[in-house]
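J.: Got a predicted model here, sequence first, then my questions.
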Amino acid sequence: MTLLIFLVAGCTKKEEKFWELAVVGNYTSALSHNGKLAMIGSINHGGSLWQFPAYERRFNWNHQKGVFSFIVAAAFSGNNELAVTADNLQSLVLWSTVTGESQAFWRAPGDISSIALSNGGNIALLGLLDNRAILFNIKNGGVERTYLHADRVNAVAISADNMMVLSGSDDYTAKLWDTTTGKLLHSWDMGNKVVSVSLSANHRFAFIAAANSIAQVRDTKTGGLVYDVNPHAEWMGRGPTLTSAIFSDNEQLLLTGTTNREIKLHDLKQQKVIKHWQVSRRQAWKPTGVAIQALAFGQDQFYAIGSNGRMYTLR
């Protein structure tokens, strides 16, 4: 057993480098598709946009002048040209990542828990505390379609072609919807509150994670199980919850992050973990957790943002 523990630990790497984005930590964060832009909702200084590798804080993004906003959710458009932020007062702001100027300001029809932005930035998918996920026209305003759960919606994702949306809820289910018809395509019971979801580039795969460390990749066409991300979850009892995930563009790899600083790269074809990191925390002597809030694939490296206010690069 001692040898086994040593071998497993030996396979785990640390980050290559990290940057301090927030002194205390983040309420939420997001990374652009290429990992070169980071949006954070800081505990102390509201919203801000950062650019890498210059490590430059480009814009302060708050919803009221002179006031640090409590940013609860953020997302980038697929083309990286727009970003959206949501605060605890139900306000939504669409921003240009080029000029830093606001493009639209709206009041959401409920308290927001999560958000995703369409590829062109015209449509925002909102997860709400009142059991709904809604498609909201963030350019012109107005709800375009509503998707219902039996409890609060914690996580949402929209496909690159806007044809499918995925929502995860406290009602233990993740649901896949057709945006054109509003039809429910699949509903998966995860046995606990669903906390994280993601769709692959061509919406071939859906990632779903629940609070009991169970996480799965499902086929969006058949609904069948493609990959059990944590196959030992049942006999482990309770392990770290997977808080974030992103698929590679070719839909062959999956990058996941957890509540205990772990990041793993999964090969979906081989059905196994091929890289494993555990990133640093601020005070190594204190048993404080770091939830991985956002992930991105780079050209020859990977990016992650932790709830402790650090952005990490991994190889």
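T.: Now that the structure is in, tell me what you want to look at.

J.: From now on I want contacts and neighbour counts done on CA atoms only, so please keep to that.
T.: Noted.

J.: pretty sure Thr243 contacts Lys193?
T.: No: Thr243 is beyond contact range of Lys193, at 12.0 Å (criterion: C-alpha atoms under 8 Å).

J.: Distance of the residue nearest to Gln216 when sequence neighbours are not counted relative to Ala108?
T.: The shortest distance from Gln216 to any non-neighbouring residue, by C-alpha to C-alpha, 6 or more residues apart in numbering, is to Asp228 (4.8 Å). Using C-alpha to C-alpha, to the nearest Å, we find Asp228 at a distance of 36 Å from Ala108.

J.: Neighbour count: these two, which is higher?
T.: Ala108 (21 against 16; other C-alpha atoms under 10 Å).

J.: and that one, what does it touch?
T.: Residues near Ala108 by C-alpha atoms under 8 Å, 6 or more residues apart in numbering: 90-92.

J.: Quick check: of those residues, which lies closest to Glu81?
T.: Leu92 (16.8 Å; C-alpha to C-alpha).

J.: Burial check on the closest residue in space to that closest one that isn't next to it in sequence, number of neighbours?
T.: Nearest residue to Leu92, sequence neighbours excluded (C-alpha to C-alpha, 6+ apart): Ala86, at 4.7 Å. Taking other C-alpha under 10 Å as the criterion, the count of residues near Ala86 is 30.

J.: Structure two is appended below for comparative analysis:
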Amino acid sequence: MRLSHHSKYLPIFLFLLITAACSRVETTPIQQWKHAAQATYAAAISSDGRYAVQSSVQHGITIWDTEREGLMYQWNHRDADANIVFALAISPNNSHVLSADRTNFALWRIADGENVGYWQLDESSVRDIAVSHNAEHLLIGKGNGGVQHITFASGRRLEFLGHSERINSVDLSPNGRFALTGGNDYMAYLWNTETAQIIHSFPHPSRVTKVALDPQGRFAFTADSQSTAQIWDIQTGQLVSRLQFTARQQIFSAVRFSDDGRWLATGAPSRNLALWDVQTGRELQRWRVSPRVGSRPPSAAVHAVAFFGPNQLISESSSGLAEVWQIQLDKD
């Protein structure tokens, strides 16, 4: 049978149509709250989406209750010259907030808003932070390549020296016993915080810019500054999947595993928010957070993301907005 001139291109048309449908990007959140008057430097969201904390020049550190849609507390670091807080973390059980500027870090209690402690690094600079249940353990990644693990009750400080260059990202297991760190030496390490012994090494072709642990102890996420983002089995150290994307360069600024271990949510400096299948690395859905007012071209970095109920995500971005997004997957 001879194909007509139009029917020859039907398969191509259908392919383009299917591709366009699969790549549709949602830009309208189902809820939105303004948490800062202007741009924010950092943000964190609790694992259940209940609390969101941000840092901005206008408001210092603010923490919000997303269920009641209200401001809870407003905090400031003591040194006015160092009040640009660029790193924030909320403990997995919603007990504390850890905040850091370049040379100082502070701990705050969510129950009453009180400051629990304030510390200054004697050397180097703070690069990233993490905190365990009840703030029993703190993790500080530093500019000189060191990572400091602090046991709060005893004051014990253990220095991990496995990296040879600057630290970019750190994470801590809920019980504080395991740390995941990534740096400019193209390496990510999973290590024991009691002994500083390396459990698994995760090499990359360029500097490691983002790491994250599954709180349930199943997976680790590591991503570099170019085109490699990987999910690992932390029991065996074996690769589970690589995130499948076509961009020549893909940077991640926020990462969260779902409680059931099926999904991974990521945010990027390019406004992109995405949902991935953990086992295959396939992208399932994509959104774009609202840009900062007045930015040209329209831009915003996703600072934090969390699963919000069974079928929603909540994001915090540099636009100063918290936004809720509907997860709506096509049934195969």
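T.: Structure's in. What do you need? Quick caveat, the model's predicted, so the values are computed rather than measured.

J.: where does the TM-score land?
T.: With the length set by TM-score structural alignment, normalised by the length of the first structure, the two chains reach a TM-score of 0.90; 310 aligned residues with a C-alpha RMSD of 2.3 Å.

J.: ok so, going back, residue in the second structure paired with the residue nearest to Gln216 of the first structure?
T.: When the second structure is aligned by TM-score structural alignment, Asp228 of the first structure is paired with Arg242.

J.: The second structure: which residue goes with Ser29 of the first structure?
T.: In the second structure, Ser29 of the first structure lands on Ala43 (TM-score structural alignment).

J.: Could you do Ala104 of the first structure as well?
T.: Under the alignment (TM-score structural alignment), Ala104 of the first structure pairs with Gly117 in the second structure.

J.: how about that match, secondary structure?
T.: Of the three states, Gly117 of the second structure takes strand according to DSSP: H, G, I helix; E, B strand; the rest coil.

J.: Please verify my assumption that it contacts Ala106.
T.: Yes: applying C-alpha under 8 Å as the test, Gly117 of the second structure and Ala106 come out as touching, 5.6 Å apart.

J.: Settle it for me: which of these two has more neighbours?
T.: For Gly117 of the second structure versus Ala106, the count of surrounding residues by other C-alpha under 10 Å is larger for Ala106: 19 against 12.

J.: Go ahead and confirm Ser56 of the second structure touches Tyr41.
T.: Yes: shown here, Ser56 of the second structure and Tyr41 form a contact pair, counting by C-alpha under 8 Å, at 5.7 Å.

J.: Name the residues contacting each of those two.
T.: 84-85.

J.: Could you export the contacts of Ala108 of the first structure to JSON lines, including columns for distance to Thr146 of the first structure?
T.: Shown next, in JSON lines, are these (distance: C-alpha to C-alpha, whole Å):
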{"residue": "Gln90", "distance to Thr146 of the first structure": "17"}
{"residue": "Ser91", "distance to Thr146 of the first structure": "18"}
{"residue": "Leu92", "distance to Thr146 of the first structure": "18"}
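
J.: Buried among those? Need that as a selection in ChimeraX.
T.: Buried subset of those, written as a ChimeraX selection, criterion 16 or more other C-alpha atoms under 10 Å:
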select :90,91,92
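
J.: Return the distance of Asn119 of the first structure relative to Gly47 of the first structure.
T.: 22 Å.

J.: Which secondary structure state does the match of Ser29 of the first structure sit in?
T.: Of the three states, Ala43 of the second structure takes strand under three-state DSSP.

J.: Spit out the contact partners of the counterpart of Gly183 of the second structure in the first structure.
T.: Per TM-score structural alignment, the equivalent position to Gly183 of the second structure in the first structure is Ser169. Taking C-alpha under 8 Å, 6+ apart, we find Ser169 of the first structure in contact with 131, 149-155, 193-195.

J.: Buried only: go through those for me.
T.: Buried among these (16+ other C-alpha under 10 Å): 131, 149, 151-155, 193-195.

J.: ok, of these, which one's closest to Ser187 of the first structure?
T.: For those, the nearest to Ser187 of the first structure is His149 (10.4 Å; C-alpha to C-alpha).

J.: tell me the contacts of that closest one?
T.: Contacts of His149 of the first structure by C-alpha under 8 Å, 6+ apart are 131-133, 169, 171.

J.: How many neighbouring residues does Gly100 of the first structure have?
T.: Using other C-alpha under 10 Å, Gly100 of the first structure is surrounded by 17 other residues.
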